[in-house]
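Novice: here is a sequence together with a model predicted from it:
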Amino acid sequence: MPVNDDAYANGAHIPDGASYPARWARDASAFRNGLGARAQVGLCYGPSPRQTFDLFQPEGAPKGTLIFVHGGFWRLLSPSDWSHLAAGAVARGWTVALPGYELCPDVRIAGITRSIAQAVQVIAGRTTGPLALAGHSAGGHLVARMCSEGMLPVDVMARVGHVMPISPLSDLEPLLLTTMNDDFQMDAAMARAESPIHQPAPTCDVTVWVGGAERPAFLDQAQWLAQAWGCAHHVEPDKHHFDVVDPLGDADSVMLNRLLG
């Protein structure tokens, strides 16, 4: 077994971890169904069938747009697994967009980064007001990458009020020593180029968020990004990798208060 496989294995170290994907899918479907016409799914931002986003609208005029990017080690899952996490921001009067992306090994991580940048531009083009970016795990990596100079147009980046990488992968070089790299097909140069810790610190507000009960590797990854960027770093007690994102669904959570103001 490659040296870092267990370090980045989450489900095996979470009680009843295997049950979470089915729970997410069930809760996501219930949320979409309950929102009715205010839920638009499968909106295209690129030519691939996976280059789509789901859009959830609040009642009344939106205060802004939260873009949430899902995780899954760039290899798994889709926006339809996470719709329920839009509930909190929608209840606060925000539009929420969840973009999808092509997965490894069909594409490289750098290609996924470019896809998310394209998605953010398309979403920004059909919305008004401030933008907030949040992402979980691999999605945390992707929203952190959006902060790189030149990744987003200046006018789009100027609308971004807060970025929250949640349990992010900020240094990809340790992943070279996992079997997942059979799908990533990274070498050291590619891993370094895609690692947010090697980007200059952005000028927008950033909060790195992580669960206190996460695997040590994820606690390290979060700390490394916060140290590299000199940004806020929040460790949520008792939360593990699969439930650390749950507060996004709660309109009154500390997480959403921080992210949306």
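Specialist: Okay, I see it.
Novice: all contacts plus neighbour counts: C-alpha atoms, from now on.
Specialist: OK.
Novice: other SSEs contacting the helix or strand containing residue 55?
Specialist: Following DSSP states H and E, the helix or strand that holds residue 55 is strand 52-56. Packing contacts for strand 52-56, counted by 3 or more CA pairs under 8 Å, 6 or more residues apart in numbering; DSSP states H and E, involve strand 39-44, strand 95-99.
Novice: what is the orientation angle of the first one with strand 95-99?
Specialist: Looking back up the chat, that one is strand 39-44. Going by axes from the mean of the first three to the mean of the last three CA atoms, to 10 degrees, strand 39-44 is angled at 40 degrees with respect to strand 95-99.
Novice: let's bring in a second one:
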Amino acid sequence: MDWDRAYANADFIPQGADYPARWQADAEAFRATARARLDLPYGEGARHRYDLFLPDGPPKGVVVFIHGGYWLAFGREIWSHLAAGPLAHGWAVALPSYTLAPDARISQMTQEIGAAITAIAAQVPGPIVLTGHSAGGHLTARMACADAPLAPDIAARILRAVPVSPLADLEQIALTGMNAKLRLVSAEVAAESPARLRRRAGQDVLVWVGGQERPAFLWQARLLSENWDCPWQVSAGHHHFDVIAPMTDATSPLTRALIG
């Protein structure tokens, strides 16, 4: 099995290489007009920062979006526009960055996201909705695990978690060329694969995935859904790079799934 091909996305999406520049432009345009508090710290590391977008009135709660990039690329800055949908319903939206590989292992990233959520929760009262895409979907699911690095009072505020196109089992990722930087070993695969861990008792989870995704991502989403006995939603017609685009639309099924 060619695992690098199985997890290659851009090669199978028309004009796939053009998406990052488009995301960057959309995010910059959104930040230019949004009510925001940018570059807030949640730790001492260079990437321990988050951006917080606020609605016009008191927020109903906060949606936390965790970016993807195979734990190797990107940051919060190119996803700002995804805040538009929840903001229109009166929810704040926070987007954290985290240390990328090879400077951090995935287990460290899990700890960092827990710290980010804790800092965000101190800034915005009320319920918390967690979501994230791809590697961010993995980290979203990790925050829904029973052993997530969250204090009980913070975990109790998490209304739901919606991992989008999550990497739920890391065994196959360890077989790709990416592992030269990720440095996954069997113990970390076991400890950091949400599909192998217990969901936090009572935690509402909805797994979301694009219908036109690579088979490996459809398998990952279905595996998490089956192992956690939680629903999964296949978003017809969407591939890995546009499956999160509906977050910009206040009326989209994805936005409504997030805020209920």
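Specialist: Happy to help now that I have it. Note that this is a predicted model, so its numbers are computed, not measured.
Novice: before we move on, the earlier item: quick check: the strand holding residue 55 of the first structure aligns to which part of the second structure?
Specialist: The alignment of strand 52-56 of the first structure onto the second structure (TM-score structural alignment) covers residues 49-53.
Novice: that stretch vs the first structure - mean distance after superposition?
Specialist: Mean deviation of stretch 49-53 of the second structure from its aligned counterpart in the first structure after superposition (mean CA distance after the TM-score superposition for the first structure): 0.3 Å.
Novice: can you list contacts of that stretch?
Specialist: Here stretch 49-53 of the second structure makes contact (CA atoms under 8 Å, 6 or more residues apart in numbering) with 34-43, 76, 83, 87, 92-98, 116.
Novice: show me how far that stretch is from its chain's centre.
Specialist: Distance of stretch 49-53 of the second structure from its chain centroid, counting by CA atoms, centre = their mean, to the nearest Å, is 14 Å.
Novice: trace residue 90 of the second structure over to the first structure, please.
Specialist: By TM-score structural alignment, residue 90 of the second structure lines up with residue 93.
Novice: please identify the helix or strand for that match.
Specialist: Short version: residue 93 of the first structure belongs to no helix or strand, going by DSSP H and E.
Novice: equivalent analysis for residue 191 of the first structure, please.
Specialist: Per DSSP H and E: helix 188-193 holds residue 191 of the first structure.
Novice: check which element follows that helix along the chain.
Specialist: strand 205-211.
Novice: tell me what that following strand is packed against?
Specialist: In this structure, strand 205-211 of the first structure packs against strand 160-166, helix 216-229, strand 232-236, with contacts taken as 3+ CA pairs under 8 Å, 6+ apart.
Novice: distance from it to the second structure after superposition?
Specialist: Mean for strand 205-211 of the first structure is 0.5 Å (mean CA distance after the TM-score superposition for the first structure).
Novice: what are the ranges of the helices in the stretch 1-150 of the second structure?
Specialist: Using DSSP state H, counting those that start in this stretch, the helices of the stretch 1-150 of the second structure run over residues 3-6, 19-33, 84-88, 106-123, 135-143.
Novice: give me the distance from the last one to the chain's centre.
Specialist: Distance, stretch centre to chain centre, for helix 135-143 of the second structure: 5 Å (CA atoms, centre = their mean).
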